[in-house]
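S.K.: give the three-dimensional model of this entry:
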Amino acid sequence: MSSALERLPGGPYDVVWASPGRVNLIGEHTDYNDGFVLPFALPHRTVVGASRLERPQWTVTSEQTGETVTFGPHERVEGWASYVAGIVWVLREAGHEVPGAALSIASDVPFGAGLSSSAALECAVMGCLLDLGGHDVAMALRPRLAQRAENEYVGAPTGIMDQSASTLCRAGHALFLDCRSLATEQVPFDLAAQGLAILVVDSKAPHAHVSGEYAARRRSCEQAAKTLDVAALRDVDVAGLPGALARLDDEVMRKRVRHVVTENQRVLDTVEALRGGDARDIGPIMTASHESMRDDYEITVPEVDTVVRAALQAGAYGSRMTGGGFGGCVLSLVDAERCDAVERAVRGAFAEAGFAPPDAFVVTPADGTTKIS
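M.R.: Reported below is the predicted structural model:
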């Protein structure tokens, strides 16, 4: 368990839940197009401790911000606490009695780095509130509830991937998720056995999901699907891509569609490669994904492009941005013994470019949301 548990303010608690951040190995911006994604959970955790109150009120204290926010059942909440209030709201909307509670939060998931800190918070809070209310809601049903809270209460137009990864991932595996049917497969992803590692570099460039750019990409995809007379871009495959592009008049829309369709195929190719046993084979697919995000979806920034270039030059098998874009983190598949060398190369490239120093850490696939006590 991460050190967040030791930093949890207050206590003792009636119940404690922990939920991880996530990275997406491949499949960026395919989730809200009903496509395929392949995330895995991080060792980094958001931990929530909760105690029941006998009044219909929720008090939330954050170790990170030092703030305490209190709200009632009909009060509108903004800022970081809106993710907590959103879970209260969505559970009540779903017909569950949600008891008042005092909640405390501590987290090791970097905020604003594209590692899904919001979903980690939502899923841990949901575990606590369902427990306090005595509700038995299957894990497979929880991601949809958390996504609805983020979409309709918080106002972030995210897909289903983040909440699914935070809830359903297993250690040593990546989660192959069909975002239309919600079917899942746990794909073995044991890098250590092959002498490999995933190096995550946080570029420190600003990153925010609730943004006009993110929403604009989603609208463009929805408009393209309507023009192409399909339910979602998931219904266009690589073989049908040239014909689909020929039906679109807008060049920007063509680029967006090309990214989503080819990215969807890259997820399938990555899963097939991992089933084949040699994880090194996914390196070129990761790099192609980044190039598509840079050139067609246009969601990268100079900092993340610099990480990718430096990592590849230092010997990474593949490298790509993960997350919604416009900042955040980069994943690089490297030989485990080369992690330090690749990190030094990235730091040198940042210094040369005049960027603020990045953070870097090695990750292994971890378990999803768990009850601690």
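
S.K.: every contact and neighbour count from this point should use C-alpha atoms.
M.R.: OK.

S.K.: distance of Arg247 relative to Leu241?
M.R.: 10 Å (Cα to Cα, to the nearest Å).

S.K.: the two: which has the busier surroundings?
M.R.: Higher neighbour count among Arg247 and Leu241: Leu241, with 15 against 12, using other Cα atoms under 10 Å.

S.K.: so the more buried one is in contact with His259, correct?
M.R.: No - if you go by Cα atoms under 8 Å, Leu241 and His259 don't touch, sitting 10.4 Å apart.

S.K.: so where do the helices sit in the protein?
M.R.: Using DSSP state H, the helices of the chain run over 4-7, 82-93, 117-133, 142-148, 161-168, 212-227, 241-246, 251-276, 283-292, 302-313, 339-353.

S.K.: quickly compare those and say which is most buried.
M.R.: Of the helices of the chain, the one with the most neighbours on average (mean count of other Cα atoms under 10 Å) is helix 161-168, at a mean of 30.

S.K.: taking their axis directions, that helix and helix 117-133 sit at what angle?
M.R.: Following axes from the mean of the first three to the mean of the last three Cα atoms, to 10 degrees, one obtains 50 degrees for the angle between helix 161-168 and helix 117-133.

S.K.: distance from helix 161-168 to the middle of the chain?
M.R.: Between the centre of helix 161-168 and the centre of its chain there are 8 Å (Cα atoms, centre = their mean, to the nearest Å).

S.K.: for stretch 198-218, same thing?
M.R.: With Cα atoms, centre = their mean, you get 10 Å for stretch 198-218.

S.K.: how close does the residue lying farthest from the centre of the chain get to Leu129?
M.R.: No residue in the chain sits farther from the centre than Glu54, which is 34.9 Å out by Cα atoms, centre = their mean. Distance of Glu54 to Leu129, computed by Cα to Cα: 14 Å.

S.K.: identify the contacts common to those two.
M.R.: Taking Cα atoms under 8 Å, 6 or more residues apart in numbering as the criterion, Glu54 and Leu129 both touch Pro99.

S.K.: this one next, for a side-by-side:
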Amino acid sequence: MSADNTDHSARGSAPWGQSPQSPPAERAEKAFTELHGHAPEGVWSAPGRVNLIGEHTDYNNGYVLPFALPHRTAVAAQRREDGLLTVASLGDDGQFQQAEPVRVADLRPGSPRGWAAYPAGVAWVLAAEGVPVTGADLVISGTVPTGAGLSSSHALECATALALLGLAGIDPDQPGGPGRPRIARWVQRCENEFVGAPTGLLDQTASLCCVRGHVLFLDVRSGESEQVPFDAEAAGLEVLVIDTRAKHALVESAYGDRRRGCEQAARLLGLPSLRELEPAGLAGALDRLPEPLRPLVRHVVTENQRVLSTVDKLRSGRLDEIGGELTASHASLRDDYQVSCLELDVAVEAALAAGALGARMVGGGFGGSAIALVRAGQRAEVERAVTAAYARHELTAPRLFVAVPSPGAGRD
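M.R.: Predicted coordinates for the structure are as follows:
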């Protein structure tokens, strides 16, 4: 999970719910050719993600249940032999934004900053892990909505990781390759150590490992995963994403505060992580903790149980019964973890009042997006209700689209 709701517009994200006239990979390839005068060696892309349920559990070694969005970020790449890394991003207006070229050997955490830190940080981590990064020209184009809490930064990092590995002749899925779970940890290291964001493993694992038509049930502690079928269309349902278009200043500091609070609680309880705390022992554990830490612990333990309950229902084809878990998750995030905000609460409450089967905020909180599980025939009604509720509260109109579980990262 990422705390990042920042608008990284330099990454070339398309307007909400829309795509450029051609797919991101095609746009990136054409842009590379225009900028460098020849075609790239290859193009790799990675998706954003929606987390169906399991929020703020990944950095507590818990359970998560994300799926990949159809929106992708593509990286067209060409190997260099002089150790230089160049990065350019194609905007929706067709204009390039180019970062200052930098030598891979000179990369250090905190430099460069801004949007270029994400691909540069990936190069830094891969080089540190022994991957022969001899330099590269990268050109980026994408449709992952930025600033919406849907992991645009991780889509960029995962696409960059596969591109640099591909240029080095390394296929992550072949025998002897690093494997996608290991690459996800490399991307996490990029976020934690180079960019300086204390993220868990949810976002990068989803971008790299999700498959079409499924949600990814991931046990972060063990690394074990299961692709669980999720065919909303067959059930007459849709997952509606509601971008609140809100970002509050507390997001990054509050995210770190809550993670540190969870770690402190685990230490006080003598546990490696809050994952080890079973529901049966929750009440007794809360009695042993200072009051400020109790709600954090209660959320993590109950959220893990909600993930397990959701997975159980999906395995038995009861997709239309998971709404209660989604709504309970939002209540816990709002009341115990205290990471919601007016815009998220208005979206969830309006969707539920209009007939949604369940709804909740997704991502780090304090803005970003919410999701609502709706019957296909009621989606327009729910959209109208949410938009009207925003108008009544004098909030900026939300942006909405339907999310469908899509393929993970790969070469285009």
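
S.K.: just to revisit the earlier point, I figured the residue farthest from the centre of the first structure hits Val98, correct?
M.R.: No - the pair Glu54 of the first structure and Val98 fails to qualify as a contact (Cα under 8 Å) at a distance of 11.2 Å.

S.K.: Phe32 of the second structure pairs with which position in the first structure?
M.R.: When the first structure is aligned by TM-score structural alignment, Phe32 of the second structure is paired with Gly10.

S.K.: Ser340 of the second structure now?
M.R.: Aligned against the first structure - with TM-score structural alignment as the criterion - Ser340 of the second structure pairs with Thr300.

S.K.: before we move on, what about Ser225 of the second structure?
M.R.: By TM-score structural alignment, Ser225 of the second structure lines up with Thr184 in the first structure.

S.K.: I'd like the distance between the closest residue to its match other than its chain neighbours and Glu28 of the first structure.
M.R.: Using Cα to Cα, 6 or more residues apart in numbering and skipping residues adjacent in sequence, the residue nearest Thr184 of the first structure is Leu177, 4.6 Å away. Distance of Leu177 of the first structure to Glu28 of the first structure, computed by Cα to Cα: 13 Å.

S.K.: overlap of the contact sets of the two?
M.R.: Val37.

S.K.: the two: which is more packed in?
M.R.: Comparing Leu177 of the first structure with Glu28 by other Cα under 10 Å, the one with more neighbours is Glu28, at 29 against 25.

S.K.: which position in the second structure pairs with that one?
M.R.: Taking TM-score structural alignment, the alignment pairs Glu28 of the first structure with Glu55 from the second structure.

S.K.: what's its match in contact with, if anything?
M.R.: For Glu55 of the second structure, the contacting residues are 1, 64, 303, 362-364, by Cα under 8 Å, 6+ apart.

S.K.: conserved subset of the residues you listed in the first structure?
M.R.: Compared against the first structure with both residues aligned by TM-score structural alignment, their matches' Cα atoms under 8 Å, the contacts of Glu55 of the second structure retain 64, 303, 362-364.

S.K.: how close does the nearest residue in space to Ala354 of the second structure that is not next to it in sequence get to Gly363 of the second structure?
M.R.: Spatial nearest neighbour of Ala354 of the second structure, excluding adjacent residues (Cα to Cα, 6+ apart): Val382 at 5.3 Å. The gap separating Val382 of the second structure from Gly363 of the second structure is 21 Å, by Cα to Cα.

S.K.: what's the answer for Val386 of the second structure, then?
M.R.: According to Cα to Cα, Val386 of the second structure and Gly363 of the second structure sit 19 Å apart.

S.K.: Val131 of the second structure too?
M.R.: 31 Å.

S.K.: what does Ala376 of the second structure give?
M.R.: According to Cα to Cα, Ala376 of the second structure stands 24 Å off from Gly363 of the second structure.

S.K.: could you do Gln378 of the second structure as well?
M.R.: 25 Å.

S.K.: again, but for Ser369 of the second structure
M.R.: The gap separating Ser369 of the second structure from Gly363 of the second structure is 7 Å, by Cα to Cα.

S.K.: now for these two: what residues contact both?
M.R.: Common neighbours of Ser369 of the second structure and Gly363 (Cα under 8 Å, 6+ apart) are 149-150.

S.K.: map Arg375 of the second structure onto the first structure.
M.R.: Aligned by TM-score structural alignment, Arg375 of the second structure pairs with Asp335 of the first structure.

S.K.: which residue packs closest to its match, ignoring adjacent ones?
M.R.: Sequence neighbours aside, Leu196 is the residue nearest to Asp335 of the first structure in space, at 4.4 Å (criterion: Cα to Cα, 6+ apart).

S.K.: what do we get in the second structure for the one you found?
M.R.: Under TM-score structural alignment, Leu196 of the first structure pairs with Leu237 in the second structure.

S.K.: pretty sure that match sits against Leu373.
M.R.: Yes - the pair formed by Leu237 of the second structure and Leu373 meets the contact definition of Cα under 8 Å, at 6.9 Å.

S.K.: more crowded one of those two?
M.R.: Between Leu237 of the second structure and Leu373, Leu373 has the larger neighbour count (other Cα under 10 Å), namely 28 against 20.

S.K.: so what's the more buried one up against?
M.R.: Applying Cα under 8 Å, 6+ apart to Leu373 of the second structure gives the contacts 237-240, 323, 356-359.

S.K.: picking up where we left off before, which residues touch the residue nearest to Asp335 of the first structure?
M.R.: Leu196 of the first structure makes contacts with 333-336, as judged by Cα under 8 Å, 6+ apart.

S.K.: against Ile285 of the first structure, how distant is it?
M.R.: Where Ile285 of the first structure is concerned, Leu196 of the first structure sits at a distance of 16 Å (Cα to Cα).

S.K.: what do you get for Val98 of the first structure?
M.R.: Taken as Cα to Cα, the span from Val98 of the first structure to Ile285 of the first structure is 45 Å.

S.K.: Val131 and Gly363 of the second structure - which one has more neighbours?
M.R.: Neighbour totals were compared for Val131 of the second structure and Gly363, and Gly363 leads with 28 against 16 (other Cα under 10 Å).
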